[in-house]
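In: the amino acid sequence is not available; the structure is as follows:
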């Protein structure tokens, strides 16, 4: 069946969804569903008895069927809805596409915050030079660095910055 192509710049509504039929077909398979008012969409033979098509479908629950070699059929590989074999349709729930924030929004830190990369580099430089300005452990380490006094107690020598064994 002929399906008009969208004109350049026009966006078809819906989420792109792939439908696959592989329950046996001789020559032709088409997809038909409630979102197209049951108009047929041609499926493409992928080989090995598999037919597929990607088509836009609006978010929500939708019923569909396949037209296999001219005969309406449901697939046993998809969930079904209906009362008996004659009224069964396949059903699929299509979720809306996730909203993705622009890169600019994600890349910019909140107002008044320091970017992580600058903080990491500053901390890295401080640990390389032994200077850890502004931290409680840094001030203790800094004062121990300047102090060369040691106290002896038992079998160990204790320096202000830590415990060292006597040799």
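Out: Cool, the structure landed. Note that the structure is a prediction, hence the values are computed from the model and not measured.

In: make it CA atoms for all contacts and neighbour counts henceforth
Out: Will do.

In: give the next helix or strand downstream of the helix or strand harbouring residue 91.
Out: Here residue 91, judged by DSSP states H and E, is contained in strand 89-94. Note on strand 89-94: by DSSP H and E, the next helix or strand toward the C-terminus is helix 103-107.

In: related to what we said a few turns ago, and the strand holding residue 91, how far out from the chain middle?
Out: 23 Å (C-alpha atoms, centre = their mean, to the nearest Å).

In: structure two is appended below for comparative analysis:
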């Protein structure tokens, strides 16, 4: 195909340097053997395998003057305010994958949303329940 002779033959380069080719198999074999007192390279865990937070919307669809949410995602600590959006109240939280229980504080009263999944906790309280999937 008329390649310029000053450019390297890329097809030949990749054919010669494919993983698993006989020229590199001894190198790959040596990487599989753990060094003295060490471990094999193949068993090393990736350092960045931590799950990423997932944007998750919580919504209160009943009427209210002020709405907050708290739950197992923040150890039932801080009351997180929701913002009015049309007739609903919403907040977007960045949550790690997992299952959480939460409850709304609506006009200073603890409430669960009857239109969302619920679960009873160990003390018999009804809380909303949410599972955040890994993306």
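Out: Everything's here; your move. A quick note: this is a predicted structure, and the numbers were derived from the prediction, not measured.

In: and the TM-score between them?
Out: Laid over one another, the chains give 0.56 as their TM-score (TM-score structural alignment, normalised by the length of the second structure), with 82 aligned residues with a C-alpha RMSD of 1.8 Å.

In: before we move on, back to that, could you give the residue range in the second structure aligned to the strand holding residue 91 of the first structure?
Out: Counting by TM-score structural alignment, strand 89-94 of the first structure pairs with residues 127-132 of the second structure.

In: most centrally placed residue in the second structure?
Out: Central residue of the second structure (C-alpha atoms, centre = their mean): residue 52, 3.4 Å from the mean position.

In: and the closest residue to that residue other than its chain neighbours, what does it touch?
Out: Using C-alpha to C-alpha, 6 or more residues apart in numbering and skipping the chain neighbours, the partner closest in space to residue 52 of the second structure is residue 96 (6.2 Å). Applying C-alpha atoms under 8 Å, 6 or more residues apart in numbering, we find residue 96 of the second structure in contact with 51-54, 132, 134.

In: need the counterpart of residue 96 of the second structure in the first structure.
Out: In the first structure, the residue matched to residue 96 of the second structure (TM-score structural alignment) is residue 58.

In: look up how far residue 66 of the first structure lies from its match.
Out: 19 Å (C-alpha to C-alpha, to the nearest Å).

In: ditto for residue 156 of the first structure
Out: Residue 156 of the first structure is 85 Å from residue 66 of the first structure, by C-alpha to C-alpha.

In: with neighbour numbers in mind, choose between these two.
Out: For residue 156 of the first structure and residue 66, the more surrounded residue by other C-alpha atoms under 10 Å is residue 66, and the numbers stand at 25 against 13.

In: which stretches in the first structure count as strands?
Out: In the first structure, the strands defined using DSSP state E lie at 15-21, 29-33, 40-42, 44-47, 50-57, 60-68, 71-73, 80-81, 89-94, 150-153, 156-159, 162-165.

In: where in the second structure does the longest helix belonging to the first structure align, residue-wise?
Out: For the first structure, the longest helix by residue count, based on DSSP state H, is helix 116-129. Alignment of helix 116-129 of the first structure against the second structure: no match, by TM-score structural alignment.

In: from the contact counts, what lies against that helix?
Out: The helices and strands touching helix 116-129 of the first structure, judged by 3 or more C-alpha pairs under 8 Å, 6 or more residues apart in numbering; DSSP states H and E, number zero.

In: list the buried ones in that helix?
Out: Neighbour-count burial for helix 116-129 of the first structure, counted by 16 or more other C-alpha atoms under 10 Å, picks out no residue.
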